[in-house]
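Undergrad: sequence and predicted structure are below.
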Amino acid sequence: MESSTNEVVHEFPRLFRIYKDGRIEKLSVTDFVPPSDDLKTSVRSKDVVISPEPTVSARLFLPRTTNPDQKLPLLIYIHGGAFSIQSPFSSVYHKYVSSLVELANVIAVSIDYRLAPEHSIPACYDDSWAVMEWVALHANGGQGPEPWLNDHADFRRVFLAGDSAGANIAHEMLVRASNADQVFDKMIVGMVLNQPFFGDDEPNKLWMLICPETSGCDDPRINPAAHPSLLAKLVCKKVLVCTAEKDFLRQRGWTYYEALRSSGWGGVVEIVETEGEEHVFHLLKPSCEKSGRLMKQVASFFNQDHGS
């Protein structure tokens, strides 16, 4: 008979197990790719510590530009992984963000946040918000702590983006920015939600476990479509929602799109769907034609004229 020490009380395939004695076993190993500050590469990267306690960090990406005085759009990127795996330092996300930075010619801040279930929600939101506030320090005349942002970022063209759980967090960051007494309303012009992890009117087992203080299915962090008054106050001009035809979360993205479009929000929301593909295909098959097409659509979004 299996001892209580090895008794599993919660298991999410490819994510984690929780044992009766409280142990947590991660079922997916996240690798680590070091940053590169080689001036010969198309995109340089480096890691920065935002906060020592709790430890919050980020990886910065800077494209090689021919004009050192040119100010570039700034992308704040938030990785996915069901709130519980992956990081901006993994090979998957390092390669993806680096490729996007090169194609779109933007600077990127890729956020590292504490993962569930070791750290319950709202840890991922609070860590991401700490990075948002750190970024905002640079918006006032280039007086922030990071030279790459001071020298190269255009703080009139800041974008939020993320995929899966990272898209969920990106939306929550925009909600917080919309309610903050700061400069975000003059900074953030757009947001990309790529195959977002949102809930619906049915309880989500993972969410209920990692967010013990949740109000349930109507929690605006997991089900923003149920709160049109919050959507109506978002402080950006344009939102792009990306879905995949065979994604198990496909309908959640469409529901968000419809809710934002009918909320009374004053911006423009667009949706693009990739046929025949499943969840986060752009990460699993980065070299395929459809992944390349989607990246071009996202890069184009960052470089459109979003108005003054």
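TA: On my side now, so go ahead. Numbering: from 1, shown residues only.

Undergrad: CA atoms for contacts and neighbours, from now on please.
TA: OK.

Undergrad: what's around the closest residue in space to residue 200 that isn't next to it in sequence, how many residues?
TA: Leaving out its chain neighbours, the residue that sits closest to residue 200 by CA to CA, 6 or more residues apart in numbering is residue 223, at 5.8 Å. For residue 223, the neighbour count with other CA atoms under 10 Å is 20.

Undergrad: doesn't residue 202 make contact with residue 223?
TA: No - at 10.1 Å, residue 223 does not count as touching residue 202 under the criterion of CA atoms under 8 Å.

Undergrad: find residues that contact each of these two.
TA: residue 217 (CA atoms under 8 Å, 6 or more residues apart in numbering).

Undergrad: any chance you could map the helices in this structure?
TA: Secondary structure of the chain by DSSP state H: the helices cover 91-104, 123-136, 147-152, 165-179, 184-187, 205-210, 228-231, 250-261, 281-284, 289-303.

Undergrad: looking at those, which is buried most?
TA: Of the helices of the chain, the one with the most neighbours on average (mean count of other CA atoms under 10 Å) is helix 165-179, at a mean of 23.

Undergrad: okay, now the one to match up with it:
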Amino acid sequence: MAESSHSPHLAPRFHRPMIPSPGVRSKDVTISSEPPVSARIFIPKVSDPNQKFPLLFLVHGGGFCGMSAFAPRYHLFCNTVSAQAGAIIVSVEYGLFPDRPIPACYEDSWAALQSGGVPLSAGGNISHTLAFRVGSIGLPGVKVVGMILVHPYFGGTEDDEMWLFMCPNNGGLQDPRLKPPAEDLAKLGCERVLIFVAEKDHLNVVGKNYHEDLKKSGWGGRVELFESHGEEHVFHMDNPKSEKAVEVTNKFVSFMKQD
């Protein structure tokens, strides 16, 4: 992976897509050396030098302790979405437990968002925290248009004990990062939210609860829930060419293209 010193605009190295999406290029950049934060940026084909592109800031899943922005499944997903949406994608590589316990994942993602200035967020628990910070303390020069949560985790499951273990400085089961209160939801710094859930996912009820809580919070934006019936957690990554996975990708792209 080619690295720059502290700027994402220096010394890029472009990659060939793993499955060709015409015209999409990617490059790896270093956002910060201390703490170590990097990203993979996907750039669609440019036909007009004055053309404006939607920008997607993507936070990969993995339970705060696994996966990577550079993993083949995320490279393929970003490559596909970049091609179909005509969007620049910044896929952030944040610190993982045990080398860097929570809240490293939140702080690294926030540092990347501040340096990149991107207006659309995708991911789960971490993305919510970023949108809350934007709405609470602001992000000068940046307008966050929307947030996409894919099979998100927000407490209320057996995963809670693991989250608490990975986060030494936590507020217990009512920690606002684990279980966002209504006052935090009301401050989300975006205009619209799309939440994906899968019927057979153990986090199905969690995503639906977030959807209902957001609607009741007093937040002034638009929220939509999209459920994939008969499917498991992150099925769209395991079998990206399946009919239901294509539906998820198409919905993801259509949400990005909304005015």
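TA: Yes, it's here. In this text the structure is predicted, and so the values were computed from the model without any measurement.

Undergrad: give me the TM-score for this pair.
TA: The TM-score (TM-score structural alignment, normalised by the length of structure 2) is 0.90; 244 aligned residues with a CA RMSD of 1.8 Å.

Undergrad: in JSON lines: the helices of structure 1, plus distance to residue 274 of structure 1.
TA: Converted to JSON lines, these look like this (distance: least, CA to CA, whole Å):
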{"stretch": "helix 91-104", "distance to residue 274 of structure 1": "18"}
{"stretch": "helix 123-136", "distance to residue 274 of structure 1": "28"}
{"stretch": "helix 147-152", "distance to residue 274 of structure 1": "33"}
{"stretch": "helix 165-179", "distance to residue 274 of structure 1": "17"}
{"stretch": "helix 184-187", "distance to residue 274 of structure 1": "30"}
{"stretch": "helix 205-210", "distance to residue 274 of structure 1": "26"}
{"stretch": "helix 228-231", "distance to residue 274 of structure 1": "25"}
{"stretch": "helix 250-261", "distance to residue 274 of structure 1": "10"}
{"stretch": "helix 281-284", "distance to residue 274 of structure 1": "10"}
{"stretch": "helix 289-303", "distance to residue 274 of structure 1": "7"}
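
Undergrad: quick one: closest of those helices to residue 113 of structure 1.
TA: helix 123-136 (5.2 Å; CA to CA).

Undergrad: centre of the chain to that closest one, how far?
TA: A distance of 12 Å separates the C-alpha centroid of helix 123-136 of structure 1 from that of its chain, computed with CA atoms, centre = their mean, to the nearest Å.

Undergrad: repeat that for stretch 54-74 of structure 1.
TA: 17 Å.

Undergrad: how about it, aligned to which bit of structure 2?
TA: Mapped onto structure 2 using TM-score structural alignment, stretch 54-74 of structure 1 spans residues 35-55.

Undergrad: what's near enough to touch residue 256 of structure 2?
TA: 54, 85, 120.

Undergrad: repeat that for 7 Å
TA: Counting by CA atoms under 7 Å, 6 or more residues apart in numbering, residue 256 of structure 2 touches residue 85.

Undergrad: quick one: map it onto structure 1.
TA: Checking TM-score structural alignment: residue 256 of structure 2 goes with residue 302.

Undergrad: what's the distance between its match and residue 88 of structure 1?
TA: Going from residue 302 of structure 1 to residue 88 of structure 1 by CA to CA, to the nearest Å gives 20 Å.

Undergrad: now residue 25 of structure 1
TA: Residue 25 of structure 1 is 21 Å from residue 88 of structure 1, by CA to CA.

Undergrad: neighbour-wise, which of those two wins?
TA: Using other CA under 10 Å, the more surrounded residue of residue 25 of structure 1 and residue 88 is residue 88, with 27 against 13.

Undergrad: give the aligned equivalent of residue 87 of structure 1 in structure 2.
TA: Match for residue 87 of structure 1 (TM-score structural alignment): residue 68.

Undergrad: contact partners for the spatially closest residue to its match that is not a sequence neighbour?
TA: Nearest residue to residue 68 of structure 2 in three dimensions, chain neighbours excluded: residue 93, at 6.2 Å (CA to CA, 6+ apart). Applying CA under 7 Å, 6+ apart to residue 93 of structure 2 gives the contacts 37-39, 68-69.

Undergrad: narrow those residues to those in strands?
TA: 37-39 (DSSP state E).

Undergrad: just the closest of those residues to residue 27 of structure 2, please.
TA: residue 39 (8.4 Å).

Undergrad: so how many other residues sit close to that closest one?
TA: Residues near residue 39 of structure 2, counting by other CA under 10 Å: 27.

Undergrad: which one, of the helices of structure 1, ends up nearest to residue 116 of structure 1?
TA: helix 205-210 (6.2 Å).

Undergrad: residue in structure 2 paired with residue 218 of structure 1?
TA: By TM-score structural alignment, residue 218 of structure 1 lines up with residue 174.

Undergrad: if I look at its match, how far off is residue 64 of structure 2?
TA: Residue 174 of structure 2 is 18 Å from residue 64 of structure 2, by CA to CA.

Undergrad: same check, this time on residue 184 of structure 2
TA: 21 Å.
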